[in-house]
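Colleague: sequence-free structure coming up:
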């Protein structure tokens, strides 16, 4: 997968069923992977992986890989694929499919009617499947100031909070960087997301703290996690710079970050969301999980 691959196009391809099923260059790594730890993880972190990062594997194959490594879930999977996850005994750690896209979100009243309809339909499905987290997005600013975006987002989201609370589903807004990957995205600072959560005032609204994105846009990752953890339901990983492997070629030290997350009492999922650039992509995933398994 090209390191310049766009996340939104990858997700779109998956949902449309156009992702290639070629696995010949990826699966052999399972046979030659380092098994010195016997495949056993420590159990302190609930590990997951984002579906879109391995879109050249069928979901069946990705589930098999996940089970082999010791993952408990697949991230960013919609209703059409939940049966596949259940077949493999894996959780859907972050459901999707109710959002319009990453740019047209809750910060604009223009999209409230459609979003309220989408989430009203999806929330019961998530609950019926036995899942908990459903992703959402602020959308782009388009010249909008922070206060207007906060007011609009809170106004719109409050229309579905009672339903989410009833079904014990959490709407989780992702923090994305607007410097490199998602120009003009509004929820690009932890403080903005936390303020939105405070205004909504419900345990059914939380944040997805993407470690890569927040390192790019604001840094001070461990401090932010410690200060804002009551509002965080989920984490994503990737290396900085480049959004590739989380190894010693990049500036973030993930063992310390994972220890900081654990110190907050976090019991949710940490999902790998890096774009593998090494030839053996499964070995990269396995290594990333081991690095984060503190």
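Modeller: Yep, it's here. Note that the structure is a prediction, hence the values are computed from the model and not measured.

Colleague: can we go C-alpha only for contacts and neighbour counts from here?
Modeller: Fine.

Colleague: Show the subsequent helix or strand relative to the helix or strand containing residue 207.
Modeller: Using DSSP states H and E, residue 207 sits within strand 205-210. Where DSSP H and E defines the elements, the next helix or strand beyond strand 205-210 is helix 211-217.

Colleague: Give me the most central residue, the protein.
Modeller: The residue lying closest to the centre of the chain (CA atoms, centre = their mean) is residue 236, at 5.2 Å.

Colleague: In contact with that one, which residues are there?
Modeller: 208-212, 270-273 (CA atoms under 8 Å, 6 or more residues apart in numbering).

Colleague: Excluding sequence neighbours, find me the nearest residue to it.
Modeller: Distances taken as CA to CA, 6 or more residues apart in numbering put residue 210 closest to residue 236, at 4.5 Å, once the chain neighbours are dropped.

Colleague: ok, that neighbour - contacts?
Modeller: By CA under 8 Å, 6+ apart, the residues touching residue 210 are 174-176, 235-237.

Colleague: angle of the longest helix anywhere in the chain against strand 205-210?
Modeller: Ranked by residue count and defined by DSSP state H, the top helix of the chain is helix 146-167. Angle of helix 146-167 versus strand 205-210, following axes from the mean of the first three to the mean of the last three CA atoms, to 10 degrees, is 110 degrees.

Colleague: what sits up against helix 146-167?
Modeller: Under CA under 8 Å, 6+ apart, the answer for helix 146-167 is 106-109, 112, 116, 119-120, 123-124, 127, 138, 141, 170-171, 186, 192, 195-196, 199-200, 202-205.

Colleague: this is the comparison structure:
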């Protein structure tokens, strides 16, 4: 059975962020993930994890100026020092929180004419990050993101991400397979899960097209995909990164039904 992690950046918006840990635990989650931890001290977050018996599954490295619209700096020429300093900070948080997965957002591409230059920067920064992360047993993750939610994002397709990992050639650099993004960009989700399984380091889920619960009210057959994930032997966390239609706990009936099978 897939092991589900609550994404606290999206789930439980009815609670203040630090109160979402207890809410997730009360609903039966054993792990959490979220976008960024940096508004809080690592010790504060670790206390919430410990108080509620939760595992930290994942968070993102600093993304640049999020409020100004930046969505990662790892592929941005001229921002190498900023990326590396931010990744060091992410490793410091991971050492305290206990997670062994860090996602680095690729960033936005201003124009296709700049792609080759961005790609070279991307490979160089990823090689550095994976080398540093390997020293402490951490896996670095890349995530293709759909262009509807994030226009201009550098990385959009699964084969593109897998090719980047192969080019860097580090065993601890893997792809974060978000089923929602994959379905919107290219579809054929099950085939891509099978094809790329060896290079997948984390899985996330949400209903399509509206990024709500992964239940029967969306275009994907999630019970089929959950069975496939089990058949493939995936033993990592599956991040529930969706926007609840209403109350988060009430909307988790899909998970209760699956776990009761």
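Modeller: It's in. Being a predicted model, the structure only gives us computed values, none of them experimental.

Colleague: After superposition, what's the TM-score here?
Modeller: For this chain pair, the superposition-based TM-score is 0.87 by TM-score structural alignment, normalised by the length of the second structure; 248 aligned residues with a CA RMSD of 2.0 Å.

Colleague: ok, of the contacts of helix 146-167 of the first structure, which come out buried?
Modeller: By neighbour count, with 16 or more other CA atoms under 10 Å, the contacts of helix 146-167 of the first structure hold 106-109, 112, 116, 119-120, 123-124, 127, 138, 141, 170-171, 186, 192, 196, 200, 202-205 as buried.

Colleague: From those residues, which land in helices?
Modeller: Using DSSP H, these in helices are 112, 116, 119-120, 123-124, 127, 192, 196, 200.

Colleague: that older thread, matching residues in the second structure for the strand holding residue 207 of the first structure?
Modeller: Residues 173-178 of the second structure are matched to strand 205-210 of the first structure when aligned by TM-score structural alignment.

Colleague: Comparing the matching stretch with the first structure, how large is the average distance?
Modeller: Following superposition, stretch 173-178 of the second structure is found to deviate from the first structure by 1.2 Å on average (mean CA distance after the TM-score superposition for the first structure).

Colleague: can you give me how far that stretch is from the chain middle?
Modeller: Stretch 173-178 of the second structure sits 8 Å away from the centroid of its parent chain (CA atoms, centre = their mean, to the nearest Å).

Colleague: And for stretch 266-282 of the first structure?
Modeller: Put simply, stretch 266-282 of the first structure sits 10 Å off its chain's centre (CA atoms, centre = their mean).

Colleague: tell me which residues of it are tucked away?
Modeller: For stretch 266-282 of the first structure, by 16+ other CA under 10 Å, it's 266, 268-276, 280-282.

Colleague: What strand or helix carries residue 48 of the first structure?
Modeller: Using DSSP H and E, residue 48 of the first structure falls within strand 46-50.

Colleague: Check which helices and strands that strand sits against.
Modeller: Applying 3 or more CA pairs under 8 Å, 6 or more residues apart in numbering; DSSP states H and E, we find strand 46-50 of the first structure packed against strand 73-77, strand 269-272.

Colleague: Determine which of those approaches residue 86 of the first structure most closely.
Modeller: Residue 86 of the first structure lies closest to strand 73-77 among those, at 9.9 Å (CA to CA).

Colleague: Now do that closest one against strand 46-50, angle only.
Modeller: Using the same axes, to 10 degrees: strand 73-77 of the first structure against strand 46-50 is 40 degrees.

Colleague: any idea which helix or strand comes after strand 73-77 of the first structure?
Modeller: Sequence order places helix 82-87 as the next helix or strand after strand 73-77 of the first structure, per DSSP H and E.

Colleague: how far apart are that next one and its match in the second structure?
Modeller: Mean for helix 82-87 of the first structure is 1.8 Å (mean CA distance after the TM-score superposition for the first structure).

Colleague: so where is the following helix or strand past that helix in the second structure?
Modeller: Scanning forward in sequence from helix 82-87 of the first structure by DSSP H and E, the next helix or strand is strand 91-95. Under TM-score structural alignment, the alignment places strand 91-95 of the first structure onto residues 55-59 of the second structure.

Colleague: With the first structure overlaid, how far apart is that stretch on average?
Modeller: When the first structure is overlaid, stretch 55-59 of the second structure sits 1.2 Å from its aligned residues on average, using mean CA distance after the TM-score superposition for the first structure.

Colleague: How about residues contacting that stretch?
Modeller: Stretch 55-59 of the second structure is contacted by residues 5, 30-37, 49, 97-103, 237 when judged by CA under 8 Å, 6+ apart.

Colleague: one step back: take the buried residues of stretch 266-282 of the first structure and write them to JSON lines, including distance to residue 288 of the first structure.
Modeller: Below are those laid out as JSON lines (distance: CA to CA, whole Å):
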{"residue": "266", "distance to residue 288 of the first structure": "19"}
{"residue": "268", "distance to residue 288 of the first structure": "18"}
{"residue": "269", "distance to residue 288 of the first structure": "14"}
{"residue": "270", "distance to residue 288 of the first structure": "11"}
{"residue": "271", "distance to residue 288 of the first structure": "10"}
{"residue": "272", "distance to residue 288 of the first structure": "7"}
{"residue": "273", "distance to residue 288 of the first structure": "10"}
{"residue": "274", "distance to residue 288 of the first structure": "9"}
{"residue": "275", "distance to residue 288 of the first structure": "12"}
{"residue": "276", "distance to residue 288 of the first structure": "10"}
{"residue": "280", "distance to residue 288 of the first structure": "13"}
{"residue": "281", "distance to residue 288 of the first structure": "11"}
{"residue": "282", "distance to residue 288 of the first structure": "10"}
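
Colleague: Now do residue 252 of the first structure against residue 61 of the first structure, distance only.
Modeller: 30 Å (CA to CA, to the nearest Å).

Colleague: whoops, I mixed them up, residue 176 of the first structure
Modeller: From residue 176 of the first structure across to residue 61 of the first structure, the span is 29 Å (CA to CA).

Colleague: Just list the residues touching the nearest residue to residue 250 of the first structure once chain neighbours are set aside, thanks.
Modeller: In space, and not counting its chain neighbours, residue 250 of the first structure is closest to residue 240: 5.4 Å by CA to CA, 6+ apart. Contact analysis of residue 240 of the first structure by CA under 8 Å, 6+ apart lists 212, 215-216, 246, 250-252.

Colleague: out of those residues, which is most surrounded?
Modeller: residue 246 (30 neighbours; other CA atoms under 10 Å).

Colleague: Aligned to that one, what sits in the second structure?
Modeller: Per TM-score structural alignment, residue 246 of the first structure is aligned with residue 214.

Colleague: Residue 52 of the first structure is nearest to which of the helices and strands packed on strand 46-50 of the first structure?
Modeller: strand 73-77 (7.5 Å).

Colleague: wait, residue 53 of the second structure sits on residue 25?
Modeller: Yes. Using CA atoms under 8 Å, residue 53 of the second structure is in contact with residue 25, at 7.5 Å.
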